[in-house]
Each structure stands twice: as structure tokens, then as C-alpha cells.
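Asks: what follows is a protein structure lacking sequence information:
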């Protein structure tokens, strides 16, 4: 009897060990993702772009730090295959999924204030990074988008009168890097429920969503922006996409095709983005759920403000963006930031910069659940 009991204990221990080892083995099985330590400037065709080689390296470093922080905390749902070869060896030799940060927007909206004859300068610095997961089949020049995590935000510098000379490109680049680092630290997470499916299957899951058009029904916006309408449309589409992806973790959200950065191949019903001097392209299929947005309203109103010299008025602004696909409206309101001035009428405001802020906020509001 004792012998049988010992055998039973041994069997139980062996079975328990087998289960433990099996569970551990399955726990360690994660999809592999190549991290080439390289970011790409997707808006390099613009003359005023901030994202030079130094900025791209800083963005890559911020992504690298966040990836390793998540890995250390056990929160990275894939294993990293790191490479310093950019988009060459580790991606081109074998079929692989690669993580590629794409700089999609680095616009700056600058303004000048004149107070008692002294000029002051302010800038709104836009920052958009799409962290893309792309599949390379092992041959050819194209990588296919499987999944993206869009990160977008902005900052306003100079509101306290700290710049009495035009803001240099170096300062704007530093602010862009600060914005990017904060966005990556706060928002680069892998919570999407379809995320691992996309990577493991090496194909885009059927339930995809994408902003394919932005209309401008606001007559005031049409008059004010005129030739800058394409920039406005791209801004609204990008801001909406970022918030929509954050609010809907059960679907795959593809980058907007409104910005003009993605070049259409009408015959193949795909869009492509160059990876610069690598000779390769990122290819994206059109989503099967299309989202159309509309800038329905922008308006200004006066706000009475008490001042030592009496009462004067400053401007407030409001905007409405409608998701025409489900009739959800997003709104935002913002007030001018006015430096102390003996005569507020001497202050010149850059309305384009103010409206860049409000359009971003209204578009994000329209994307929330």
C-alpha cells in the first residue's frame, strides 16, 4: 500500500511539474517583433519640417525606453528582436513583423504679440507619431501595415512672454521632442484586443476603421483657411484617429488617408508611404469601415474681462466636428491667452494657431465613446 502511495505521489509531482513546465512554455510563446531602432519622417517633403536626423534619433530613443520599461514590467505582449541595421538585414532576410515609428505631423503655428512696442512670440507645436507594425514577407520592396498606434498632441510655448525674439528652429525641435517623449511615455501601450491577432496572423483583421474624408461645411472656416484647408482636414482626421483608436480597443484603426502623406494606388486599392532612402515602402489597404468627418462650425465670441484700466474684451472660440458616419458631434471652446497689457488692442493674435488647438480638441471629442 505504501509503495502504491509513493508511486501516486511521484505521478502527481511529475504531472504537476509537466503542467507547470507546459504553462510556462505557453506563457513564453509570444509573437516576435523586429525593432530596428529607426524612426521615419513621413512628412519629409515639407520644407518646414522639424524632424531631422537628430529628432528622429530622439524619438527612437524614447520608443526604445518605453518598450524596455514595458518589457521589464512584464507588460510587453511580444518579444523584441533588436537590430541596429535599420530596415536592412533583420527585416529583409526573413519574413518578419517590424515596429516603425512614423512622424506624421510636426507643424508649428507661430504668432507675434506687440505690447507697449515690445514684440513677444508664441508657437503651437503639433506632434503626431504613428507607431506602425508592418509585415515584410521576405522579398520585394513593400511592408504591409498590420496595426498602428496613433499618438497626437500639441503644446503652446511663449504664453508667459518668455520669448522676445523669434523662436528658433532649435527651440521648436526641442519642444517637439519633449511632446513626442511625453506622448510615448504616457500613451504607448498595447491594449488593443485585435493587436496580437494582427501580428500572429501577419494579416489585417477584417474589422478595420479609417478616416477617409473630411468635409468643411462651415462657411466661416472656408473663408478663413482658404488655401490651408488641406492642412485643416489632415489635422482633424489625425486628431480623431488618435482618440478613436484609444477609445475603441476592440477594432483595428488604420491611419487616415486624408493628409496626402499616403499615396494612392487606385488600381490596387492601396496606399503607400516611402521609407526614404531604404528603397522600401509601407503599403496599407483601405479599411472596410470608412469614417467621414465634417467641420460644421467655427465661431468667435467676445468675453468681457476686468482690468485695472477698466473692462475690455478678449476673444473666445468654439468649434464643432461631426462624425457623419454615426452623427456624433464633438465640440471644444478655448479662450485667448492675453499677456498683461496697458492696451489689449495692441496684442496681435495668431488665429490659425488658436484654431489648431480647438480643432484638435473638437475632433478628439467627436471620437470618444
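Replies: Perfect, thanks for sending it. Everything quoted here is computed from the prediction, not taken from an experiment.

Asks: every contact and neighbour count from this point should use C-alpha atoms.
Replies: Noted.

Asks: could you point out the longest helix of this protein?
Replies: Identified as the longest helix of the chain according to DSSP state H is helix 2-28.

Asks: which other helices and strands contact whatever helix or strand comes next after it?
Replies: Sequence-wise, the next helix or strand downstream of helix 2-28 (DSSP states H and E) is strand 32-35. Applying 3 or more C-alpha pairs under 8 Å, 6 or more residues apart in numbering; DSSP states H and E, one finds that strand 32-35 makes contact with strand 79-82, strand 96-105.

Asks: who does the helix or strand just after the shortest one touch, helix- and strand-wise?
Replies: Past strand 79-82, further along toward the C-terminus, the next helix or strand under DSSP H and E is helix 89-92. Judged by 3+ C-alpha pairs under 8 Å, 6+ apart, helix 89-92 is in contact with strand 96-105.

Asks: what about the strands in the stretch 251-369 of the chain?
Replies: Using DSSP state E, counting those that start in this stretch, the strands of the stretch 251-369 of the chain run over residues 252-253, 263-265, 270-274, 281-285, 289-307, 310-323, 328-335.

Asks: included below, for side-by-side comparison, is a second structure:
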């Protein structure tokens, strides 16, 4: 009888355990070295030490989330020996790879002058996209490893993130007739890089949703289909915007506005959002040539991430800029800057156009004057407004 019961329990365990394991099984994702999107915007230099810090912050945080059961996938981090051999892992053609990709590493630097002093500020912007990829089918490994050609990957999903913070933000305190937190010298590259790392750490602490990629991670033949979105244009219908922002400065602003909107829109809707195809960047050029790929740089070579055409296009428009100086008396002046940004098409409860206002109050001795960097103030306002526009309730 005892033996019969033992056999019975063994059979029950054999019947139950496989079912439980299959139902609980999650796809395994291998975190790879960080990639960088080389463009004219990224003025904060991402050296090898900075790249490794980004990798460590993201890898440790995702591993922590996976161990706590908070991710729809298991995490494996490459070993130190192979972590920076971008091309070698590609032989494992059935694996899913996660590439932390540095899309934005820049700052908006402002100088505010008056007859008494000069104040400097820098708004540091960090943009990271988590790209889930698999090697392209029928990839010629020899062509990649021996010929030095780009690794060719297929995009399964992407999670764009962005954070920004201002260094040296000063404010006039009328109660004691003084300025607070004045930066009398330009913000150093060392300070900007330190703030960039701090912003990456902050964005990884926030709530990150992977719900839009769960299905594709379980299907190694999956391709992103029609339920994909992309900012394909950022217009400047504002006459003042066209007057103030020209050439490279205008193109860079368009990309940053598009990326800030993209991050907020994806976080709100949980939809797949491609990087913005605006601002004269490489992605725009590849689209024109029919390739539709994102070319990225690794520590050891190029990586091409291929994607399908987006199912839905979103257009943004910098529809208005305005400024005014208000004389409040007693030599107190308030400078007002306002921006307007519109989105089309409009979805559900969204507002088509939003605006944002910036105020700066100064008290100046008689006979003195003040001057502010209007372009940089407008740019910083537009980036914050782009996030607000993308994060609206639908």
C-alpha cells in the first residue's frame, strides 16, 4: 500500500510539474553592451567609462526587477569576457537581445546677462531607448565578423525613455532683493556628464511598462506590424520660430521635440513608438532610401536595426512663440516666454494644442539692462510641452 501511494504521488508530480513550468516560463532576454545613436544633437561625449556606467545601471535595475517577478521576461547579463564583443553573440541566432541605446545626450545651455552679472544654466537631457532585437534571418556570420560589416538585427520592441534637469537654475527673491543659486561660470562638461548619469539612474527607477512587447518576445518570428506609431514630422508654422531657429539648430530642436513626445506617448498609451523620423537624422535618410533602419554605434562596430514601416504617423507643429517684458515698477521687470505645440491627428479626449509659460523676474538698479537667451528658453519650454502633449489622456 505504501509503495502504491509512493508511485501515485510520483505520477501526480510528473503530470503537474511540466504544466506548471510551461505556464510560468518566460522568454529569456540577454542584455548587451550599450549602443549610441550618433547624431549632431549629442554634444555630451559618451566615452567608454560613461557607456559602461549606463550599462551597469540598466543591467542591475532590470535584473533586480526580473528577480522580483516584475518583468515579462527573464534577464541574462553578458559576462565580463564577452560583454563588449558586439559581433560574437550573433551566432546565437535564436536569442533575444536587449540593447540599451543612448539616443539623446545633450544640453541646452543658457546665458542670462545684466549690467551687474552673468548667470549660466544647462538643461541636461538624457534619452535612452531599450531595444529588443533578434538577428536577421539568414544572416551571414562570416560577412559580419570577418568583413567588419554591421550586425543586422530585427526589431521586436522598443521602450523610449527621457529625463531632463537644469543645473544652475537661479531665481530672484524679491523679499531680500537677491538672486539665489547663481552659476557665474559656464557649466563644465564634467558636471553635465555627471548629471547625465544621474538622469539615467532616475529614469530606471521610474515605472517602466513592457506590456507592448510581451507578445513579440514569445514569438521569435514576430515582426512589428500595423500597430506601430512614429512622429514623422515636426513643423514650424510659427513665424517667430522660423525666424529664431534655422539650419542645424532647427533640425536638432525638431528631433528633441519628437523624442520627448515619443517617450511620453509610449508611456501613456503602451503602444510601440519608433524613434522620431525628423530633424535630418540618419533614420530619415534611410527611410528616404527605402531601407527603414536605425544605424547605431557600439564599442566595437556598427549595428543596423531594421524595422517595418510604421502603421500610424503623428505630426507635431511648433505653432507659436511669444515673449513680453512687463514693468512692475520699482525697477522690477518680468520677462514672459510662451510656446504653443499642436498634434495631429487628435485622439479621443486629447487637446489639439497646448501651451506653456515661463516667467523670469529681475530687479535692476536704475540705468541697467538685462538680456536673456530667448532661443534656449523657448527650446526648454518646447521639450517640456512635448512631454505634456504626448502624455495626455486619450
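Replies: Received the coordinates, thanks. Keep in mind it's a predicted model, so treat the numbers as computed, not measured.

Asks: drop the TM-score for these two in here.
Replies: Aligned and superposed, the two chains score 0.85 in TM-score terms (TM-score structural alignment, normalised by the length of the first structure); 359 aligned residues with a C-alpha RMSD of 3.0 Å.

Asks: picking up where we left off before, just name the most buried of the strands of the stretch 251-369 of the first structure.
Replies: Comparing the strands of the stretch 251-369 of the first structure by mean neighbour count (mean count of other C-alpha atoms under 10 Å), strand 252-253 ranks first with a mean of 26.

Asks: corresponding residues in the second structure for that one?
Replies: Counting by TM-score structural alignment, strand 252-253 of the first structure pairs with residues 272-273 of the second structure.

Asks: need the strands of the stretch 251-369 of the first structure in TSV (columns: distance to residue 341 of the first structure).
Replies: Shown next, in TSV, are the strands of the stretch 251-369 of the first structure (distance: least, C-alpha to C-alpha, whole Å):
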stretch	distance to residue 341 of the first structure
strand 252-253	46
strand 263-265	48
strand 270-274	48
strand 281-285	51
strand 289-307	9
strand 310-323	11
strand 328-335	17
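
Asks: which residues does residue 79 of the first structure contact?
Replies: Counting by C-alpha atoms under 8 Å, 6 or more residues apart in numbering, residue 79 of the first structure touches 30-33.

Asks: residue 73 of the second structure now?
Replies: Neighbouring residues of residue 73 of the second structure by C-alpha under 8 Å, 6+ apart: 26-29, 66, 217.

Asks: mind putting those residues into CSV with neighbour count?
Replies: Putting the contacts of residue 73 of the second structure into CSV (neighbours: other C-alpha atoms under 10 Å) gives the following:
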residue, neighbour count
26, 16
27, 17
28, 16
29, 19
66, 16
217, 23
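
Asks: so what corresponds to residue 55 of the second structure in the first structure?
Replies: Matched by TM-score structural alignment, residue 55 of the second structure corresponds to residue 60 in the first structure.

Asks: likewise for residue 341 of the second structure?
Replies: Aligned partner of residue 341 of the second structure by TM-score structural alignment: residue 320.

Asks: if we can go back for a sec, just the element for the match of residue 55 of the second structure, please.
Replies: Element membership of residue 60 of the first structure [criterion: DSSP H and E] is helix 53-72.

Asks: for the host helix or strand of residue 110 of the first structure, name the packing helices and strands.
Replies: Using DSSP H and E, residue 110 of the first structure maps to strand 108-115. Packing partners of strand 108-115 of the first structure (3+ C-alpha pairs under 8 Å, 6+ apart): strand 118-136, helix 351-367.

Asks: got CSV for the ones you listed, with distance to residue 271 of the first structure too?
Replies: What follows is those, written out as CSV (distance: least, C-alpha to C-alpha, whole Å):
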stretch, distance to residue 271 of the first structure
strand 118-136, 14
helix 351-367, 23
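
Asks: how about JSON lines for these, with distance to residue 297 of the first structure and mean neighbour count added?
Replies: Putting those into JSON lines (distance: least, C-alpha to C-alpha, whole Å; neighbours: other C-alpha atoms under 10 Å) gives the following:
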{"stretch": "strand 118-136", "distance to residue 297 of the first structure": "21", "mean neighbour count": "22"}
{"stretch": "helix 351-367", "distance to residue 297 of the first structure": "10", "mean neighbour count": "23"}
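
Asks: run through the residues that contact the residue most central in space within the second structure.
Replies: In the second structure, the C-alpha nearest the mean C-alpha coordinate belongs to residue 127, at 3.0 Å (C-alpha atoms, centre = their mean). By C-alpha under 8 Å, 6+ apart, the contact set of residue 127 of the second structure is 102-105, 160-163, 259.

Asks: check residue 258 of the second structure too.
Replies: Applying C-alpha under 8 Å, 6+ apart, the residues near residue 258 of the second structure are 231, 234, 276, 278, 316, 386.

Asks: the second one corresponds to which position in the first structure?
Replies: Residue correspondence to the first structure (TM-score structural alignment): residue 234 of the second structure is matched to residue 214.
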